[in-house]
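Student: no letters, just coordinates:
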């Protein structure tokens, strides 16, 4: 029989005490004693209970499918994976050997990914060729400049290339600083396309794809919100232009800093094609005039080819996309093997220290490698694998955005021209103001993170959502706005009137769509559609799993 608690013994009144009826002191003593016993029992239970605080989550009270999800609520979490089980069964020697192998395989896949990105950029640069200057001729209108920057960067897969061209144009007088400001803003949006393409490397696993898409689109949402806020302010008051001009009087004379990524990637990429970018920049600035039949291919497989630069550029782009797809699939597979066990936990803890430190890390890494695309595209599959969370990705991404401004700054410093330095500073201050607007105060991060999560949920339920988003952001919207700008500023009055009528119809249609979605049940229709697609996808996955299980059993019986 367990020992009696002394408080219980003391709290029992003797017969003599009860004979005269319970005194007020005795009643109070008994009440206090019973409360103390209950408190002691509760504390003991809490002390003896092991709570896994990582599994304690805040209930999601919003029943809508697009509500902000918690990474730990995903059914097919990467943490619960067959790879983890097989990893735990390995010996220490096997873990080391396979870890080294998968590590080198991941680096090789990342290398070919960077080669693919360079080939795609070189291909589109070559295809533009003599039309490079013409591509920026519409930039005299703020909206047109924004759209040109978006489209050009999306095609070239390099905001650094676009900003360098803008720096050269401004330095030569081919573009004003005010025109360059809006192209720089558009370049920040256009650079996001690669991350979304990377996320499709995990489309086969719904949970991973959802996390990867959230990490990829947080880059888009940050840049879009920065443009939403800063673009109208710049059009009205020109703070970026004025601040950059005021600071550009600082003398600039510095040597160029070669990107280590370019130094590693160039040897293999140049085996296929070498593009004379210096001459293309000269064409853009008006220092060089194109002649019929001129080729900007200086070396590689296509040197001396009878094909035109446009055809060669198209072939190079196709080859680049093929390499991109293969390298992405391999990279995702290898990273899933590398980041298991203690490695995964270590990375998560390191990045969970401080958000401002993560901004600095993202800035420094991007400045060193001279490519925000490489940094952000590496973060996307890591987020998909559950190695890092969306909250950890966000500061790294905005840090990478800030770090990529170093490319334009160095290009401007080499020219030594104040206008070039000013437009490079525009790029820098745009990203600084973006960070100040959407990071220090936690509530300002919500629209960015929530939009990214909602789009990720919809994409995971129906992958075509991501495709439609890509087309809308980088094709439909820029093309429509460019067309409207051209028509509304045309010399012909008839064309101008038609342009304004079409513009009015487009705006009215957008307002009607938003009203229908918010007030007329459009939200429920969309969410119901997503739920249906999600159920269809889960049913298909269940059928495939059952078929695989059946085939495995048949094979086992045959053996």
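Tutor: Yep, it's here. Please read these numbers as outputs of a predicted model, since none were measured by experiment. Numbering: from 1, shown residues only.

Student: contacts, neighbours, all on C-alpha from now
Tutor: Noted.

Student: just after the helix or strand hosting residue 469, pick out the following helix or strand.
Tutor: Residue 469 belongs to helix 464-471 when assigned by DSSP states H and E. On the C-terminal side of helix 464-471, the closest following helix or strand by DSSP H and E is helix 477-488.

Student: which strands and helices lie in contact with that next one?
Tutor: Under the contact criterion of 3 or more Cα pairs under 8 Å, 6 or more residues apart in numbering; DSSP states H and E, helix 477-488 touches helix 142-156, helix 493-519.

Student: got the buried residues for that helix?
Tutor: Buried residues in helix 477-488, counted by 16 or more other Cα atoms under 10 Å: 478-479, 481-482, 484-488.

Student: same list, those, but as JSON lines with distance to residue 115 please.
Tutor: Below are the buried residues of helix 477-488 laid out as JSON lines (distance: Cα to Cα, whole Å):
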{"residue": "478", "distance to residue 115": "28"}
{"residue": "479", "distance to residue 115": "29"}
{"residue": "481", "distance to residue 115": "33"}
{"residue": "482", "distance to residue 115": "32"}
{"residue": "484", "distance to residue 115": "37"}
{"residue": "485", "distance to residue 115": "36"}
{"residue": "486", "distance to residue 115": "37"}
{"residue": "487", "distance to residue 115": "40"}
{"residue": "488", "distance to residue 115": "41"}
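
Student: try this one next to it:
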């Protein structure tokens, strides 16, 4: 089990490298345009898209800190990008939840556990971004905090998990992330430089071994001019790296696609095996004991502090692994198996959001002295944004809307499994791209299109809440949505379209469309062949219904189908 968990974490690391190879330079180019980033809505969307591209909020926030420390980006303009990176990082555990789609109940719980992170981030942004644009409260609070703190320049963030995973992932691929940062900060010469690292710093053992053999350090096996990680002359001794693609002539995009396919295969395999092993291990009294320990509240005088203790655990674990994606992805299968309840996973996720801010804070402490205050301020903005979100959506039970929203999404995706992929594409690709385009058209277009849409969304949410809690207070025609066309308040018509398309594709591929073309509509209805309320897998699992015409050729064809 620990072996599969190790490979699972390594595959997440390689997956991040694959996304950076495929879209890292594009991400750097997006960050480079300061005219775009000065628009807060565009900056928010840029943060989402870039974090989805590089699959790491730590990388995107480090780029933002580097741009602020180099003076290319103002702190006020960087705050919306930080908010967007918080949203983009939650895509990883949502993808991981798709691996448990085989069992409806597990999938419902796992998808709810994964999307509670999304719901928290989206709700926080919807409240805090307009507040920040109107009042600049994050900018003011962090400016006061930086002015009152005395700090000294530090080192880069210690990636403690890398000590364990680097010996394996370093043999597959090693990246030079300074290329993305250099492109974002305006270095045009790095556009033609590959992200694949060729030269690495030699270890002390290698240097001493070379000295003992009498060989000088600038021989042909080392970098000719001892280039540093940014491709500029440096004092560090360089040796050729030892990984799978060090001598490859393939472009970055091709290597990224190869690693993407391989890491997804390993990720799915490890996750499936982990779930099966956990199913076999966590049975009976063992499962009940673990569930009791994890999900039980503290003793009565301190029961109110249980959630806050869980936040500290989530923050500490995320600080150790230096990745909120790894932590939240690791607990997603446990939520699906009911080892961790959604109510307990919610504060763990909030703590993970706080723990991931330490990367940006420690990266800011390594900034130059004259830009240290600005870099530290934007890192604190990330921290205070998450704290503000927790104050909004956790202290009172009635304000924990992300849990209710996640449960609703879990119910929906358990009934219509295709909705999970639809949700991922809409929330992390199409919607950000649409908002980005509208924001580029100008404030008038953005407000003219966005304000009616948000107003309609707020009205629908309010009516749904009133229907579930106090339906008697609503007018009779709002007691249900039946006054609307069916396709506007149900996913079943869409499910029917996808079902028919899937069946037509299956018939076309198998060449058996003529086999049941003569079946009457009544027999098809009994066999469930065109019932839009059933998903494709449900239709295939329908038991044969007894019928006096069972021996007739059309019914035999339907039963075989």
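Tutor: Noted; the coordinates are in hand. Note that the coordinates shown come from a computational prediction; the quantities given were computed from them, not determined experimentally.

Student: what's the TM-score here?
Tutor: The TM-score (TM-score structural alignment, normalised by the length of the first structure) is 0.71; 428 aligned residues with a Cα RMSD of 2.7 Å.

Student: that older thread, tilt between the helix holding residue 469 of the first structure and helix 477-488?
Tutor: Calculated by axes from the mean of the first three to the mean of the last three Cα atoms, to 10 degrees, helix 464-471 of the first structure forms an angle of 40 degrees with helix 477-488.

Student: let me see the contact set for residue 95 of the first structure.
Tutor: Contact analysis of residue 95 of the first structure by Cα atoms under 8 Å, 6 or more residues apart in numbering lists residue 87.

Student: could you say which helix or strand contains it?
Tutor: Per DSSP H and E: helix 92-128 holds residue 95 of the first structure.

Student: and the helix or strand following that helix, how far from the second structure on average?
Tutor: Following helix 92-128 of the first structure in sequence order, the next helix or strand is helix 132-135 (DSSP H and E). With the two structures superposed, helix 132-135 of the first structure lies on average 2.6 Å from its match in the second structure, counting by mean Cα distance after the TM-score superposition for the first structure.

Student: helix 132-135 of the first structure: how far from the chain's middle?
Tutor: Going by Cα atoms, centre = their mean, to the nearest Å, the spacing between the C-alpha centre of helix 132-135 of the first structure and its chain's C-alpha centre is 29 Å.

Student: quick check: buried residues in that helix?
Tutor: 132-133.

Student: other residues contacting that helix?
Tutor: 148, 280, 283-286.

Student: would you check the span in the second structure matched by stretch 178-188 of the first structure?
Tutor: Aligned using TM-score structural alignment, stretch 178-188 of the first structure spans residues 76-86 in the second structure.

Student: spit out the contact partners of residue 278 of the second structure.
Tutor: Contact analysis of residue 278 of the second structure by Cα under 8 Å, 6+ apart lists residue 1.

Student: that one pairs with which position in the first structure?
Tutor: Under the alignment (TM-score structural alignment), residue 278 of the second structure maps onto residue 335 of the first structure.

Student: what's downstream of the helix or strand containing that match, the next helix or strand?
Tutor: Element membership for residue 335 of the first structure, per DSSP H and E: helix 309-338. Using DSSP H and E, the helix or strand that follows helix 309-338 of the first structure in sequence is helix 342-351.

Student: what's the mean deviation for stretch 42-54 of the second structure versus the first structure?
Tutor: Superposed on the first structure, stretch 42-54 of the second structure shows a mean distance of 1.2 Å to its aligned residues (mean Cα distance after the TM-score superposition for the first structure).

Student: that stretch corresponds to what range in the first structure?
Tutor: Stretch 42-54 of the second structure corresponds to residues 144-156 in the first structure, going by TM-score structural alignment.

Student: contact partners for the residue mapped onto residue 176 of the second structure from the first structure?
Tutor: Using TM-score structural alignment, the equivalent of residue 176 of the second structure in the first structure is residue 276. By Cα under 8 Å, 6+ apart, the contact set of residue 276 of the first structure is 296-298.

Student: ChimeraX command for the buried members of those?
Tutor: Selection command for ChimeraX covering only the buried members of the contacts of residue 276 of the first structure, criterion 16+ other Cα under 10 Å:
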select :296,297
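
Student: overlap between the contacts of residue 276 of the first structure and the second structure?
Tutor: Among these, the ones still in contact in the second structure (both residues aligned by TM-score structural alignment, their matches' Cα atoms under 8 Å) are 296-297.

Student: and residue 87 of the first structure, what pairs with it in the second structure?
Tutor: For residue 87 of the first structure, no residue is aligned by TM-score structural alignment.

Student: surely residue 87 of the first structure and residue 342 touch.
Tutor: No: taking contacts as Cα atoms under 8 Å, residue 87 of the first structure lies outside contact range of residue 342: 10.9 Å.

Student: who's more crowded, those two?
Tutor: residue 87 (16 against 9; other Cα atoms under 10 Å).

Student: helix or strand for the more buried one, which one?
Tutor: According to DSSP H and E, residue 87 of the first structure maps onto helix 82-89.

Student: identify the residues contacting that helix?
Tutor: With contact meaning Cα under 8 Å, 6+ apart, helix 82-89 of the first structure is reached by 95, 337, 340-341.

Student: please name the residues that touch the most centrally placed residue in the second structure.
Tutor: A centroid search over the second structure (Cα atoms, centre = their mean) returns residue 91, at 2.0 Å, as the residue closest to the centre. Residues near residue 91 of the second structure by Cα under 8 Å, 6+ apart: 52, 118, 424, 428.
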